[in-house]
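**Q** A predicted structure for the sequence below; I have some questions about it.
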Amino acid sequence: MRCPYCGSLDTQVKDSRPTEDSSAIRRRRVCPDCGGRFTTFERVQLRELTVVKRSGRRTPFDRDKLARSIEVALRKRPVEPERVERLINGVVRQLESQGEGEITSEEIGSLVMEALKALDDVAYVRFASVYRNFTEAREFSALLDEISGDGREAAVDEAGGERD
């Protein structure tokens, strides 16, 4: 592992232990050249995933990008970091276990929305507003009605229009 401080390739592992949910190995490393200390995480990757964007473009799946988007939705929400990590691991496991090497960005968004809905309503609405590209306040209202289950059947479709 390359040292992030000096670039040396000769780093040493000082401590290894599983993460709390045993989905990764946390390694404390030290660089003998500069004395820098840093942490790395080793995770199981079942297969290489490719994301098919709405435009048709294909990009490699990036777990960190997924984590950042979830973190933005959860910003300033009272959710423990361990629960967020479990959510991210769960979504990644679902994606990897689908058996497909290519997944659409819509599939990823749907899985994240489903997971966020169970975790935190505010984060769910935040993520949905970006994922579904809300342009009007009534779209928020329809989503909030859907969450509160007040009996209204209005929902917002992927194109942003209201349907009954």
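**A** Great, that's in hand.
**Q** going forward, measure contacts between C-alpha atoms and count neighbours the same way
**A** Noted.
**Q** where is the longest helix in the chain?
**A** helix 81-97 (DSSP state H).
**Q** I'd assumed G101 was in contact with V52.
**A** No. Taking contact to mean Cα atoms under 8 Å, the distance of 10.3 Å between V52 and G101 leaves them out of contact.
**Q** out of the two, which sits in the busier spot?
**A** More crowded of V52 and G101, by other Cα atoms under 10 Å: V52, with 18 against 14.
**Q** got the contact list for the more buried one?
**A** When contacts are counted by Cα atoms under 8 Å, 6 or more residues apart in numbering, V52 touches R58, T59, E102, I103, T104, S105.
**Q** how far away from the center of its chain is stretch 30-50?
**A** Once both centres are worked out by Cα atoms, centre = their mean, to the nearest Å, stretch 30-50 turns out to sit 19 Å from its chain's centre.
**Q** mind listing what's buried in that stretch?
**A** Neighbour counts over stretch 30-50 (16 or more other Cα atoms under 10 Å) mark V30, C31, R37, L49, T50 as buried.
**Q** got another, please set it beside the one above:
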Amino acid sequence: MSCHGDALPWPSHFLLPATMHCPFCGANDTKVIDSRLVAEGEQVRRRRECLASGCGERFTTFETAELVLPRLIKTDGSRQPFDEEKLRAGMQRALEKRPVSVERLEAALAHIKHKLRATGEREVKSLVVGELVMGELQKLDEVAYIRFASVYRRFQDLNEFREEIDRLAREPIKE
């Protein structure tokens, strides 16, 4: 069946442009007022404005191509799907009250996902993800890095904190 003429091989509602609902009032009458690439070109950041009368709120959305990420092999041998929200929450916890923008966090997340996809593997050990997170946090904020490392590596006493801080001071940040 041809897509020219009256007969379409898909429902006609697929041809309508999708609109973003306003998170403040729920209206679907919004417009994009600014778009720019972020996260090294891995995402599009869009500023939007609600056109509903009486609302007019502005909000930000991030658009990312959805590509399949490898499954994770946990230390106990169990397997689970990659969970971006869990990754984001862990990094946000480490970065809490630190001077790191949402854009820089999103760029770090995009970089981690890019590296995971680049392995070409269908499954990766969760330890690989942990090390990637530590590398990104080290570049973003050393305090956040130490916070994450203390939980991830299960520091037991102050000496382990000192050793990690000393190592951090000696070694250059890996790019």
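**A** That came through fine. What you are looking at is a predicted structure, and each value in this text was computed from that prediction instead of being measured.
**Q** can you say which helix or strand has F62 of structure 2 in it?
**A** Mapping F62 of structure 2 onto the secondary structure by DSSP states H and E places it in strand 58-64.
**Q** following that strand in sequence, what is the next regular element?
**A** strand 71-73.
**Q** residues in structure 1 aligned with that following strand?
**A** Residues 50-52 of structure 1 are matched to strand 71-73 of structure 2 when aligned by TM-score structural alignment.
**Q** just stretch 152-160 of structure 2 next, same as before
**A** Structural correspondence for stretch 152-160 of structure 2: residues 131-139 of structure 1, per TM-score structural alignment.
**Q** the strand holding F62 of structure 2 - contacts with which helices or strands?
**A** Taking 3 or more Cα pairs under 8 Å, 6 or more residues apart in numbering; DSSP states H and E as the contact definition, the neighbouring helices and strands of strand 58-64 of structure 2 are strand 43-50.
**Q** which other helices and strands contact the strand it packs on?
**A** Helices and strands touching strand 43-50 of structure 2, by 3+ Cα pairs under 8 Å, 6+ apart, are strand 30-38, strand 58-64.
**Q** next, format the ones you listed as TSV and append distance to A108 of structure 2.
**A** As requested, those are arranged in TSV below (distance: least, Cα to Cα, whole Å):
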stretch	distance to A108 of structure 2
strand 30-38	11
strand 58-64	14
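**Q** other residues contacting stretch 118-136 of structure 2?
**A** Judged by Cα under 8 Å, 6+ apart, the contacts made with stretch 118-136 of structure 2 from elsewhere in the structure are 69-75, 91, 108, 112, 116, 145, 148-149, 152, 174.
**Q** quick one: it aligns where in structure 1?
**A** Under TM-score structural alignment, stretch 118-136 of structure 2 corresponds to residues 97-115 of structure 1.
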